[in-house]
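Peer 1: quick one: sequence plus predicted model below, questions after.
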Amino acid sequence: MVSSPRVRNTLTLFSSLDCVVCHRVRLVLAAKGVTYDMVAVDPAKPPDELVEVNPYHSVPTLVERDLVLYSASVVSEYLDERYPHPPLMPVDPLSRARLRLSMLRLEHDWVPQVQAIQAGNKTQSDAARKKLREHLLATLPLFKASKFFLNTEMSLADCAVAPIIWRLPQLGVSLPKDAKAIEDYGARIFRSPGFARSLTAEERAYRDGVA
């Protein structure tokens, strides 16, 4: 949850207002119920305070006192360990490894398509839209297999997946009727108070009235 501007927290998150990987970290923070200060960043014009602490000037960037972390995967795992309740990773090593591998594939295969749709020209956007749809449909059995992604409880993987599913209408990605399990999965997460808290006004507008 984002704090009042008059209250200074130990955690500061530099985040774009419409960034799928920033949303991932905001969803982790919301799931944990952690209060933080958010600094809205235009990636094309990073503020001086971000430039000073992050050599890549990238978002999301998390600052906690003298600690500076960047990369959504690094920040997410740190938050899960720093604030252990509720846990967002399974206990056993095999399940943790499977979830980490799934998140790595999302970062390499899904996220670049989202970014290309949002930032590319028509040819690039159309190609990325087709690839993202293919990735989603190829993963359909996983959405059907469990209430959450590869796990019986919400995990860091869901924090990575749900922001992508939320953006599908805005991205112009439509799914066939037999992929209803993906929309059902999204709806379960979208109804949670934590998901609503994770949204910026810009992101909320993608599905007015849903969260």
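Peer 2: Here it is on my side, so go on.

Peer 1: hey, let's count contacts and neighbours off CA atoms from now on
Peer 2: OK.

Peer 1: OK, contacts around the residue nearest the centre of the chain?
Peer 2: With distances taken as Cα atoms, centre = their mean, Arg24 lies nearest the centre of the chain, 1.9 Å away. Applying Cα atoms under 8 Å, 6 or more residues apart in numbering, one finds that Arg24 lies in contact with 72, 76, 159-160, 162-163.

Peer 1: take a look at this one as well, against the first:
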Amino acid sequence: MVLAAKGVVYDRVVVHPDKLPEDLHDLNPYGTLPTLVDRDLVLHDTAVICEYLDERYPHPPLMPIDPLSRARLRLAMVCIEHDWLPLIETIGQGGRKADTARKHLREQLLAARPLFKAAKFFLNPELSLADCLVVPVIWRLQALGVKLGREGKVITDYGERIFHSQGFARSLSDEERLMVE
């Protein structure tokens, strides 16, 4: 989503985590996704990739100018990566653990409602790197079987605002588009 928000033209290679191509291990010794290849540079950590892209393509900036706001967004991004994303992985595996993970993800999202109310975007008056992590989570909720109900209206309203932006639409793969249809 960062590349689309920046209006950068890029080649996307869709890789399924259970079928990693052999050359990925040549590029990335951890074999993790996402992996970014930019000329001779290879990056393989989501936060590092996002911050690199924001610095490499400075307009529009996806981090606030002041250090306090930057720190708050970075902390929110760490929480999303450590708390929400593992739950999504567990849901994808199915079974009893998936049901528990759905419940926990719903609870964590609802507990974060004040963060969705704090500004037009996630903790910020402008689109930020944190939004680039949050919005894909919100987009996948229906496919994951997570229902926020009326309690989550502020979250679904936030998602709808961004889902209708050109940058978000450009960021979706064909598979991601089908998640909501």
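Peer 2: Noted; the coordinates are in hand. These figures come from a predicted structure and were not determined experimentally.

Peer 1: what helix or strand is the residue nearest to the centre of structure 1 located in?
Peer 2: Per DSSP states H and E: Arg24 of structure 1 is located in helix 20-32.

Peer 1: looking at this, Val14 of structure 2 is in a helix?
Peer 2: No - the secondary structure assignment for Val14 of structure 2 gives coil rather than a helix, going by DSSP: H, G, I helix; E, B strand; the rest coil.

Peer 1: report the contact partners of it.
Peer 2: Taking Cα under 8 Å, 6+ apart, one finds nothing in contact with Val14 of structure 2.

Peer 1: alignment lookup: it to structure 1.
Peer 2: Val14 of structure 2 maps onto Ala40 of structure 1 when the alignment is built from TM-score structural alignment.

Peer 1: mind checking how far its match is from Ser15 of structure 1?
Peer 2: In this structure, Ala40 of structure 1 and Ser15 of structure 1 are 5 Å apart, going by Cα to Cα, to the nearest Å.

Peer 1: before we move on, what about Arg129 of structure 1?
Peer 2: Arg129 of structure 1 sits at a distance of 24 Å from Ser15 of structure 1 (criterion: Cα to Cα).

Peer 1: which SS state does Val173 of structure 1 fall under?
Peer 2: Applying three-state DSSP to Val173 of structure 1 yields a three-state assignment of coil.

Peer 1: the helices in structure 1, which residues?
Peer 2: Counting by DSSP state H, structure 1 has helices at residues 20-32, 48-53, 72-82, 93-105, 111-119, 122-138, 140-145, 156-171, 180-190, 193-198, 201-204.

Peer 1: what range in structure 2 matches the last one?
Peer 2: Using TM-score structural alignment, helix 201-204 of structure 1 lines up with residues 174-177 of structure 2.

Peer 1: picking up where we left off before, Throw the helices of structure 1 into TSV and include distance to Leu62 of structure 1, thanks.
Peer 2: Output for the helices of structure 1, formatted as TSV (distance: least, Cα to Cα, whole Å):
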stretch	distance to Leu62 of structure 1
helix 20-32	9
helix 48-53	10
helix 72-82	7
helix 93-105	19
helix 111-119	20
helix 122-138	28
helix 140-145	30
helix 156-171	16
helix 180-190	24
helix 193-198	15
helix 201-204	20
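
Peer 1: closest one to Pro60 of structure 1 among the ones you listed?
Peer 2: When the helices of structure 1 are compared by Cα to Cα, helix 20-32 sits nearest Pro60 of structure 1, at 5.1 Å.
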